[in-house]
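In: Provide a 3D model corresponding to the input given below.
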Amino acid sequence: MEALQITWFILWALLWAVYFVLDGFDLGIGSLLPFMADNEEERRIMYNAAGPFWDGNEVWLISAGGVTFAAFPKVYAVMFSALYAPLLALLFALIFRAVSFEFRNKVDSPAWRGLWDLVHFISNLVPCLLLGVAFANLFMGIPVDAQGVYHGNLVALLNPYGLAGGIFFLCIFCLHGSLWLAIKSTGALKQRAIAASCLFWPIVLILLVAFLVLTAFYTNLLDNYLSAPALLLLPIVALVGLLGARLMLSKGKLWLAWGCSALFIIGVTFFGVMGMFPGMIISSMDPAATLTAFNASSSEKTLKIMLTVALIMVPIVLLYQIWVYKLFSHELTAEHLEDDHAY
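Out: Model (predicted):
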């Protein structure tokens, strides 16, 4: 039973990491929209750089939430209760993001398009910040009692460490998104995307160091790394990914740079989640009220059935998404915008 619980804890972390990697570049591109595009054609290029992927990428968010519900129902109940306000804001932001993709070109009016560009920008910016705030608070611990009742409010989540997490996530996704935009665009927009990547890289590096210092001060995540030095491989992987992104960017190997950025995101995610282990909802009020992978999981039979389904279905989904990414791997030009399916 314990092996199953550990397996599902790792899968839970992996699903969040995959979501951050895939939807992260969509969110990053949307957050950069007002600052990168100089004209209508470039704005449409930015929309279509995420266009074939954004809805499929959100499947991983649903999967992460579904796994939390099925494998760790107590964690799901407390998480979606304690973090109700930010998660509801996240949900509405993602809804409006979807609407902005579909509605922007329904009316041939600059004012109409400008309105939905603003909606698109906000509905991408807000999830970047909220995801960082939410996970930083989970790393630090939230005030929940033994009954799972949250003794706090939205303002309490906006503490220095939570805000640092929000800014960190935003900059990570902007770096990730600018690399993807550099891959998908041409001409002046491509050069601006590369310049944005070069700008965000040192910012992310500085924020990484600052976040690690704050993590040592506000959380107990480093305890696991001191007791199990093998886990230090995770932050090393993250650092290698970040350094590799800059190296590949300097060599003009944009796909490899984006891949290294993805490795960095995976390393950062696992660094935080494995630092919590076995905790999943850490109580800052009473350590005994902390929900862990061992005291909050479903039954052994449920975990076995789910594992069987996951081993069958997840590879199928991955193969489908690999095919989609390969199919739409080409650079976007003005000719592609003439397609009836273009945004």
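
In: contacts and neighbour counts: CA atoms only from here.
Out: Fine.

In: pull out the buried residues from the lengthiest helix in the chain.
Out: Looking across the chain with DSSP state H, the single longest helix is helix 2-36. For helix 2-36, the neighbour count (16 or more other CA atoms under 10 Å) marks 4-5, 8-33, 36 as buried.

In: before we compare anything, build this one as well:
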Amino acid sequence: MDLAYLWFFIVGFLFVGYFVLDGFDFGVGMSLPFLGKNDVSRRQIINTIGPVWDLNETWIIVAGACLFAAFPEWYATLFSGFYLALLLILLALILRGVSFEYRHQNDSLRWKRNFDRMIVIGSAVPAFLWGVAVANIVQGVPIDQEMEFTGSFLTLLNPYGLLGGLTTLLLFFTHGVYFVALKTDGQVHTDARALARRSGLLTIVVAAVFLVWTVVNAMAAGAPAIGLVIAMAAIAAVLLVASFIANVRDREGWAFGFGAGTIVTAVLALWFALFPNVMPSSTDPAYNMTIENSSSTDYTLTIMSWAALIFLPLVLAYQGWTYWVFRKRVTRGAIEKAELAEAH
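Out: This next block holds a predicted model:
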């Protein structure tokens, strides 16, 4: 069973990576109506994530595959019970990806505006629904003794779940705006810093309420790792405030780094609140899905562990190299020069 516990945290690590990396992609997409004053500025914003958005998105594919292999019972209950929510997320991600690829295929302003709207929708829907889904997983959903979800999509739209969705929406939005400020120059950079100040304050208030509610729920449920839940929630709160202060002081690198740390520690707080369950049952605690009763065989987990040991460092190294190659700012001058070349 030691390997099952190990894989519970490996899956958690993959979700942390996904929320940090695709989280700022969502934020960049949602920022278009606020920062994209003209087509040049919109191209500048989109190009900040142009080389990396699809790489960031693969983290959720790997997380889903590992969940399927390591915890088949968890995967089956989660994907059947949350089917509509996950389908909406998938459709939104497809919409966003298509928009990135097709936006520049026509010079018509109307054409570009329509794809810009789809980028915003394709970013906001997953940012909100991922928070709803994770909050419900941690809080617990109706599950019977056969490990089957007995609720509906509306079951997920409870106050705690909706607050979780609003928290991730705002957190990813602010995280993305920090990234825009870090990667751009000129008016977009200035506007991004100002926007982050406004969204950062709202994010601090909403996230604080959600984290406190999470801690209270974990204490009421007698979570074994309650000390770690409180510690991670407190660190997340400190880092969120630190990111806001860094942005005010025009330290966009620190602001983005602290924002990323906020997401990491917030997700860890939720993961420790969930432990040792994988999906608590609100019907009867006896029906809780746990790490032990939802995991694959020890033989399967052993093979997976060797594969992870070999390939995970390679994936991380490749991702780090990609970010290093595309580390420079996306300047307005470069966009205008490219437009001039296209015109000729």
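
In: how alike are these chains, TM-score-wise?
Out: For this chain pair, the superposition-based TM-score is 0.94 by TM-score structural alignment, normalised by the length of structure 1; 339 aligned residues with a CA RMSD of 1.9 Å.

In: ok, back up a step: what's the mean gap between the helix or strand just after the longest helix of structure 1 and the aligned bit of structure 2?
Out: As assigned by DSSP states H and E, the chain's next helix or strand after helix 2-36 of structure 1 is helix 40-50. Its match in structure 2 and helix 40-50 of structure 1 itself, once the structures are fitted together, sit a mean 0.7 Å apart by mean CA distance after the TM-score superposition for structure 1.

In: angle of helix 40-50 of structure 1 against helix 2-36?
Out: Interaxial angle, helix 40-50 of structure 1 versus helix 2-36 (axes from the mean of the first three to the mean of the last three CA atoms, to 10 degrees): 170 degrees.

In: helices or strands next to helix 40-50 of structure 1 in the packing?
Out: In terms of contacts (3 or more CA pairs under 8 Å, 6 or more residues apart in numbering; DSSP states H and E), helix 40-50 of structure 1 is packed against helix 2-36, helix 160-184.

In: check which residues of it are buried.
Out: Neighbour-count burial for helix 40-50 of structure 1, counted by 16+ other CA under 10 Å, picks out 42, 43, 44, 45, 46, 47, 48, 49, 50.

In: the fifth one reaches residue 29, doesn't it?
Out: Pointing back at residue 46 of structure 1 there. Yes: contact criterion CA atoms under 8 Å: residue 46 of structure 1 and residue 29 qualify, at 6.8 Å.

In: quick one: common contacting residues for these two?
Out: residue 181 (CA atoms under 8 Å, 6 or more residues apart in numbering).

In: residue 218 of structure 1 - how many residues pack around it?
Out: 16 (other CA atoms under 10 Å).

In: what's the closest non-adjacent residue to it?
Out: Nearest non-adjacent residue to residue 218 of structure 1, counting by CA to CA, 6 or more residues apart in numbering: residue 140, 6.1 Å away.

In: please tell me how far the one you found sits from residue 300 of structure 1.
Out: Here residue 140 of structure 1 is placed at a distance of 29 Å from residue 300 of structure 1 (CA to CA, to the nearest Å).

In: could you do residue 6 of structure 1 as well?
Out: Going from residue 6 of structure 1 to residue 300 of structure 1 by CA to CA gives 12 Å.

In: ok, now residue 207 of structure 1?
Out: From residue 207 of structure 1 to residue 300 of structure 1 the distance is 41 Å (CA to CA).

In: neighbour-wise, which of these two wins?
Out: Comparing residue 207 of structure 1 with residue 300 by other CA under 10 Å, the one with more neighbours is residue 207, at 19 against 14.

In: wait, the more buried one sits on residue 166?
Out: No: the criterion here is CA under 8 Å, and residue 207 of structure 1 misses it with residue 166 at 10.9 Å.

In: just the buried residues of helix 40-50 of structure 1 now: which is nearest residue 288 of structure 1?
Out: Among the buried residues of helix 40-50 of structure 1, residue 50 lies closest to residue 288 of structure 1 (CA to CA), at 44.1 Å.

In: now do the contacts for the closest one.
Out: 25, 26, 29.

In: grab the nearest non-local neighbour of residue 132 of structure 1.
Out: Nearest residue to residue 132 of structure 1, sequence neighbours excluded (CA to CA, 6+ apart): residue 166, at 3.9 Å.

In: so that neighbour sits against residue 137, correct?
Out: No: the pair residue 166 of structure 1 / residue 137 is not scored as a contact, 10.2 Å apart, by CA under 8 Å.

In: quick one: the helices in the stretch 201-344 of structure 2?
Out: Remark: helices assigned in the stretch 201-344 of structure 2 by DSSP state H, counting those that start in this stretch are 226-248, 252-274, 291-294, 298-325, 332-343.

In: same deal with the stretch 51-200 of structure 1?
Out: According to DSSP H, counting those that start in this stretch, the helices that the stretch 51-200 of structure 1 contains are 54-57, 59-71, 73-82, 84-103, 110-140, 154-157, 160-184, 187-218.

In: right, so of the ones you listed, which gets closest to residue 291 of structure 1?
Out: helix 73-82 (6.6 Å).

In: how far does the closest one sit from its chain's centre?
Out: Here helix 73-82 of structure 1 is found 20 Å from its chain centre; the criterion is CA atoms, centre = their mean, to the nearest Å.

In: report the angle between the axes of it and helix 110-140?
Out: Going by the same axes, to 10 degrees, helix 73-82 of structure 1 makes 130 degrees with helix 110-140.

In: for helix 73-82 of structure 1, name the packing helices and strands.
Out: In this structure, helix 73-82 of structure 1 packs against helix 59-71, strand 279-281, with contacts taken as 3+ CA pairs under 8 Å, 6+ apart.

In: repeat the analysis, applying 7 Å as the threshold.
Out: Counting by 3 or more CA pairs under 7 Å, 6 or more residues apart in numbering; DSSP states H and E, the packing neighbours recorded for helix 73-82 of structure 1 are helix 59-71.

In: what's in contact with the helix it packs on?
Out: Residues outside helix 59-71 of structure 1 that contact it (CA atoms under 7 Å, 6 or more residues apart in numbering) are 12, 15, 16, 18, 19, 75, 76, 297, 298, 303.
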